[in-house]
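Student: no sequence on this one, just coordinates:
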């Protein structure tokens, strides 16, 4: 799906092939769910070549998540935008990496950190996770201690204004970055993206989600955070 993935395991005993299974799963997800591959299940469905009753259970699950968040944001989060076709990547990334983490726990592992392009799911710990500054590439805006759970960030960096408000079709304004801590990466990643699509209103929306803690950087450097956000070290934004 176009993001680097790293895995660290601190368990004393690691079953043979566990890491290979994780990366094989992520490669499978890329082949099946990428909107940039003409023969993927997502692309075929988006073009109308694959009827809804022939979709895999995995894609049905992903599309159901997408629809729930579209409704919850009043259409700000939408995987069907003019000129973009069907693009569920905002959900697929966190969902697939969370499933990969479940492969690790299913293999009996309890101390690991799985990092997918800065979105992280951990077990055991605590693990120290840095959140990149939205404007300064080699700087962190905060660092958190996370024991069991996940953290994901949506921001303007790297791809610019790549997140659009589905209600207007225009790039989102009002936020520079928004980081969400949640029990799973499926939730953390989707809430972060959906909240970012809401603009400044997304901070309060994300904070109201059960089990979510939020750290947001607004234009001009103002920081908003929820009381339970597990900050270890704070840096001026």
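Tutor: The structure has been received and is ready for your questions. For clarity, every value in this text was computed on a predicted model and none was experimentally measured.
Student: From now on I want contacts and neighbour counts done on CA atoms only, so please keep to that.
Tutor: OK.
Student: Let me see the ranges of the helices in the chain.
Tutor: Ranges of helices in the chain, per DSSP state H, are 18-33, 41-46, 57-72, 89-106, 185-197, 201-207.
Student: From the rest of the structure, what touches the shortest one?
Tutor: Residues lying outside helix 41-46 but in contact with it, judged by CA atoms under 8 Å, 6 or more residues apart in numbering, are 32-38, 50-52, 55, 59, 85-87.
Student: got it, and the first one?
Tutor: When contacts are taken as CA under 8 Å, 6+ apart, the neighbours of helix 18-33 outside the stretch itself are 1, 7, 37, 40-43, 59, 88-89, 92, 96-97, 100-101, 103-104, 107.
Student: List only buried entries from these.
Tutor: Listed as buried from those are 7, 40-43, 59, 88-89, 92, 96-97, 100-101, 103-104; burial here means 16 or more other CA atoms under 10 Å.
Student: nearest to residue 219, of these?
Tutor: Each of these was scored against residue 219 by CA to CA, and residue 89 proved nearest at 25.7 Å.
Student: I'd guessed the closest one sits against residue 59; true?
Tutor: No: the criterion here is CA atoms under 8 Å, and residue 89 misses it with residue 59 at 11.5 Å.
Student: For residue 151, see how far away the residue most central in space within the chain is.
Tutor: Within the chain, one residue has its C-alpha closest to the average C-alpha position: by CA atoms, centre = their mean, that is residue 189, at 2.4 Å. The spacing between residue 189 and residue 151, counted by CA to CA, to the nearest Å, is 7 Å.
Student: One more to weigh against that first structure:
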């Protein structure tokens, strides 16, 4: 069954994702696993003939990122390395420049009223996205309701990944996957030349058969799998909330999917009303805590 999506102003291309009959796949035929707390990359397949395949892990103060890049041989190893360098630089720059826990970041300076929201275009874009997601989730995603002031942490990791992905595309890399924890964004094709085959595992029931997706464009965002209860705050009360075990959302853009997942985790089942049958974003998991 194919999922059809409409274009949104957050997506630079409509997602192409197909549900797959899990019985048709052996584990060796999968490329990526999104697990209860992290991701796993299969090592079963070599790059298709005439292709360059690169895997690289980046560690920042807030997250670990894995990037998988594929390019035709004519593109050259040097050009692939330069594209990878640009994406790594973007991830590190977002961490340094926007991290709410860094006292000298733009977000921290904004909290202290040292700069205005429109002082820097990327900061203004980040604030606009947070405001749009507050409206889209009936206030359940609210970066201004976090203790200490404005905190975009609920979507900052996804925003960083999407900015790094944009750097890859600008450098000419159009086949990639960028993963962080149980989140990912993909574009194009995997090393074997076909769509990315992604197994999304249930957040707590590890023996349950995973949801298997074939993806050429799209993202999966998850909230609630860190193992830390109370890390998401109910913006209406200011108190920690844990109505769900975890929430996983599929859509075109990882920053938006992350925000929806965070809001759904906070709101519980009431948040399912945000997702119409023809919407760009859809919940994959939204399970009650027992």
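Tutor: Thanks, I have the structure now. Because the structure is a prediction, the values reported are computed rather than measured.
Student: TM-score, when you put one on top of the other?
Tutor: The pair, once superposed, lands on a TM-score of 0.82 when counted by TM-score structural alignment, normalised by the length of the first structure; 220 aligned residues with a CA RMSD of 2.4 Å.
Student: okay, and the common contacts of residue 189 and residue 151 of the first structure?
Tutor: Taking CA under 8 Å, 6+ apart as the criterion, residue 189 of the first structure and residue 151 both touch 119, 180.
Student: residues of stretch 134-141 of the second structure that come out buried?
Tutor: Neighbour-count burial for stretch 134-141 of the second structure, with 16+ other CA under 10 Å as criterion, is recorded at 134, 137, 139-141.
Student: what's the spacing between it and its chain's center?
Tutor: For stretch 134-141 of the second structure, the separation from the chain centroid amounts to 18 Å (computed by CA atoms, centre = their mean, to the nearest Å).
Student: Which stretch of the first structure lines up against it?
Tutor: For stretch 134-141 of the second structure, the aligned range in the first structure is residues 70-77, judged by TM-score structural alignment.
Student: Check the alignment and tell me where residue 103 of the first structure lands in the second structure.
Tutor: Residue 103 of the first structure is assigned residue 167 in the second structure as its aligned equivalent, the criterion being TM-score structural alignment.
Student: Who are the contact partners of its match?
Tutor: Neighbour list for residue 167 of the second structure: 83, 86-87, 90 [criterion: CA under 8 Å, 6+ apart].
Student: repeat for residue 195 of the first structure
Tutor: For residue 195 of the first structure, the contact set (CA under 8 Å, 6+ apart) comprises 73, 178, 201-203, 205-206.
Student: corresponding residue for it in the second structure?
Tutor: Applying TM-score structural alignment, one finds that residue 195 of the first structure aligns to residue 264 in the second structure.
Student: Please apply the same query to residue 56 of the first structure.
Tutor: With TM-score structural alignment as the criterion, the equivalent of residue 56 of the first structure in the second structure is residue 120.
Student: Near that match, how many other residues are there?
Tutor: 11 (other CA atoms under 10 Å).
Student: try residue 46 of the first structure
Tutor: The burial count assigned to residue 46 of the first structure is 16, neighbours taken as other CA under 10 Å.
Student: From residue 118 of the second structure, how far out is the equivalent of it over in the second structure?
Tutor: Aligned by TM-score structural alignment, residue 46 of the first structure pairs with residue 111 of the second structure. Here the distance between residue 111 of the second structure and residue 118 of the second structure works out to 13 Å (CA to CA).
Student: Ok, residue 80 of the second structure next?
Tutor: In this structure, residue 80 of the second structure lies at 34 Å from residue 118 of the second structure, with CA to CA as the measure.
Student: quick one, which of those two is more surrounded?
Tutor: In this comparison of residue 80 of the second structure against residue 118, neighbours counted by other CA under 10 Å, the higher total goes to residue 80 at 23 against 11.
Student: Mind telling me what element the more buried one is part of?
Tutor: Assigned by DSSP states H and E, residue 80 of the second structure falls within helix 77-98.
Student: Tell me the buried residues in that helix?
Tutor: 80, 83-84, 86-88, 90-92, 94-96, 98.
Student: For my notes, please list the residues you listed in CSV and give distance to residue 242 of the second structure for each entry.
Tutor: Converted to CSV, these look like this (distance: CA to CA, whole Å):
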residue, distance to residue 242 of the second structure
80, 42
83, 40
84, 37
86, 37
87, 34
88, 33
90, 32
91, 29
92, 31
94, 28
95, 27
96, 30
98, 27
